[in-house]
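Asker: My questions are about this predicted structure, shown below with the sequence.
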Amino acid sequence: MPAIADWIQGPEWAVAVTVAAYAAALLLRNKFKWMHPLFTGAAAVILFLTFTDISYEDYRIGGDLILFMLGPATVALGVPLYKHSQRLRRHIPGILAGVMAGSVVSIAGAWLLASVSGLSTAILYSMIPKSVTAAVSVPLSEQLGGIPELTAVLTVLTGLIGSMFGPMVLKLFGIRRDLAIGVAVGTASHGIGTARLVNDSEWQASVSALSMSLSCIITPIFILPLYWLI
C-alpha cells in the first residue's frame, strides 16, 4: 500500500478531499438545517489534514486550483443580477452609497483593530481586503505586502460569518428591507454571503451580487490613501 507521501504529490488528492468534504457537508445540511455546509466542510478538511499530518503547503497545491475556480464561480452569481437589471438601475445611487459606507467601515475597522492590538503592517495589509471576494483580496494583499495565505483565511471567515449570521443580525436590528439586506451582505460577505441569499430571495441576491462587484472596485481605491499614509 503506497504511503501518504506518494499520493499527495499532485493537486488531485486535495481537490478530491475538498469536494468530498463539501458533498458530505451538503448531505448533513439536508438533515440538520442549522449546519452550514461551508463551515462543516472546512472543519472536515482541517481535521483530515491534522490527523493525517499533511502540511498546509502540500494541501495548497490543490487548494490553489480550487481558488482559481472562484473566479468563474463568482461570475455565476451574475445571473440574478442580470434578471433584475432593470429594477437595479433605479436603486444605483442608494446601492453605491451603501457599498462606499460599508467599504470604509470595513477598512477602518481592520486598521483600528490592528492599531489597538499592535499588529504588524504585514498583518494589517492582510486584514483590510477581507470583505471582498478571495479572487480580489488575495492578489490585493500580496501587492500591498500582506500575507496572502492569511488573507485567504480571513476572507473565507468573513464571508462564512456573514453568511451564517448576517441576515439574522440585520433583522434583530430591525433591518428588513430586501435592498438594505442585499447591500449589507454583498459588501461585507462577498460571494459566500451572496450565495446564501440566493436561497432566501432572488432580489436580495441580485442586490448583493451588484454590491459585491462594486465593493471589489471601491475597496482597492479606498485602500490606496491608507497605504500611502503607512
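Answerer: Great, that's in hand.
Asker: When you work out contacts or count neighbours from here on, use the C-alpha atoms and nothing else.
Answerer: Fine.
Asker: Can you list the buried residues in the longest helix belonging to the chain?
Answerer: In the chain, with assignment by DSSP state H, the single longest helix is helix 202-229. Within helix 202-229, the residues scored as buried using 16 or more other CA atoms under 10 Å are 202-216, 218-220, 223.
Asker: Which strands or helices does that helix pack on?
Answerer: Applying 3 or more CA pairs under 8 Å, 6 or more residues apart in numbering; DSSP states H and E, one finds that helix 202-229 makes contact with helix 78-83, helix 92-117, helix 134-144, helix 178-200.
Asker: what's the closest of the ones you listed to Leu160?
Answerer: Closest of the helices and strands packed on helix 202-229 to Leu160 is helix 178-200, at 6.4 Å (criterion: CA to CA).
Asker: Might you calculate how far that closest one sits from the centre of the chain?
Answerer: Centroid separation for helix 178-200 versus its chain: 11 Å, with CA atoms, centre = their mean, to the nearest Å.
Asker: take a look at this one as well, against the first:
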Amino acid sequence: MLEFIRTSPLVAIFVTLVAYRAAIAINRHFRGHPLSNPVLVGCLLLLAWLVATGTTFDHYIRGGQFIQMLLGPATVALAVPLYSNLARLKRAALPLALSIGIGGLTGIVSAVGFGAVAGLPHEVLLSLSTRAVTTPIAMGVSQGIGGIPELSAMFVILSGIFGAVIVKPLFGWLRLNDETVLGVSTGIAAHGIGMARVFQISEPAGAFAGLAMGLNGLFTAVVVPLLVGFIHP
C-alpha cells in the first residue's frame, strides 16, 4: 500500500490538490495574513507529505507534471483582466516600459551580484539570473545558458513566495496606495505568485502585475543570454 502511495501519479495529483485546498482554507481562517500565503502553506504541507511517505521527486513529478501543464493556460487567461483594464494600461505605457527595463535589469544584476559575493558556483549564478520570471520562462532560459533548470524553478518559487508575503506590509509601511505601482513592482519582482496575491487586493493592480510579469519575462529571456559573458566562473 505504501509503495502505491509513493509511486502512483494519481496520488500525487490528489495530494497536491488537497494540500492547496487546505492552504486556501488556512489562509481564509487567518484572514489573509501574509504568512498564511496559500503557496507557502501548500508547499510546506506537500513537503511534509513527501517526507512522511518517503516519496521521491521523480515519483511525485509523474503526477505533478499534469498540474504543471496548466501553467500555460493559466498564463494565457491573464488576457481577461488585461483587456478589462486596457485603457489604464495604455495611459501608463511609457512609465511601464521604463519600470520594466530598470526593474528587470536591477533584479538580474542584484541576484547574480549577491550570489557572486557569497561565492556561489558558476552554474548556480546562471540559475539565479532568471529568478524574477515565471517558472516556464526561467527554466527554458536557464537551460539555454547552461544553468540548472530545476534550481532556477526553486529560486523562482522562493522569490515569488517572499514577494507575496511582504508586498502588503511593505506598501503599508511605505504608505503607498497607488494600484499601478503596486501591480508593476510586484509583477516584476514576484511574478505569478506575487500577482495572485495582488489580485486579492485589487483587480486593476493585478492586471498591471500580469502585464509587468509577461513583459519582464520577455525582457529577461532576451537580456540574460546577452549578459552571460559577464557572469564569470
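Answerer: Received it, and whenever you're ready, just let me know what you need. Here the structure is a predicted model, which means the values were calculated and not measured.
Asker: What value does the TM-score take for this pair?
Answerer: Here the TM-score for the pair of chains, by TM-score structural alignment, normalised by the length of structure 1, is 0.93; 228 aligned residues with a CA RMSD of 1.5 Å.
Asker: quick revisit: could you single out the most deeply buried of the helices and strands packed on helix 202-229 of structure 1?
Answerer: Burial of those is given as mean neighbour count (mean count of other CA atoms under 10 Å); helix 178-200 ranks first at a mean of 25.
Asker: Tell me how many other residues crowd the closest residue to Thr40 of structure 1 other than its chain neighbours.
Answerer: Nearest in space to Thr40 of structure 1, with sequence neighbours left out and distances taken as CA to CA, 6 or more residues apart in numbering, is Ala25 at 5.7 Å. Around Ala25 of structure 1 there are 22 other residues, counting by other CA atoms under 10 Å.
Asker: What is the equivalent residue in structure 2 for Ala25 of structure 1?
Answerer: Here Ala25 of structure 1 is matched to Ala23 in structure 2, going by TM-score structural alignment.
Asker: neighbours around Tyr56 of structure 1, how many?
Answerer: 12.
Asker: what's the counterpart of it in structure 2?
Answerer: Per TM-score structural alignment, Tyr56 of structure 1 is aligned with Phe57.
Asker: before we move on, the earlier item: check the fit of the longest helix of structure 1 onto structure 2 and give the mean distance.
Answerer: Following the fit onto structure 2, the mean deviation recorded for helix 202-229 of structure 1 is 1.2 Å by mean CA distance after the TM-score superposition for structure 1.
Asker: so that helix corresponds to what in structure 2?
Answerer: Against structure 2, helix 202-229 of structure 1 falls on residues 203-230 (TM-score structural alignment).
Asker: Now find how far off-centre the matching stretch is within its chain.
Answerer: For stretch 203-230 of structure 2 - counting by CA atoms, centre = their mean - the centre lies 12 Å from the chain centre.
Asker: Check stretch 151-161 of structure 1 too.
Answerer: Offset of stretch 151-161 of structure 1 from its chain centre (CA atoms, centre = their mean): 5 Å.
Asker: mean distance, it to its aligned residues in structure 2?
Answerer: Stretch 151-161 of structure 1 versus its aligned partner: 1.1 Å mean (mean CA distance after the TM-score superposition for structure 1).
Asker: Correct me if wrong: Ile67 of structure 2 contacts Ile13.
Answerer: Yes. In this structure, Ile67 of structure 2 is within contact of Ile13 by CA atoms under 8 Å, at 7.2 Å.
Asker: Which one's more surrounded, the two?
Answerer: Taking other CA under 10 Å, Ile67 of structure 2 and Ile13 do not tie; Ile13 has more neighbours (19 against 13).
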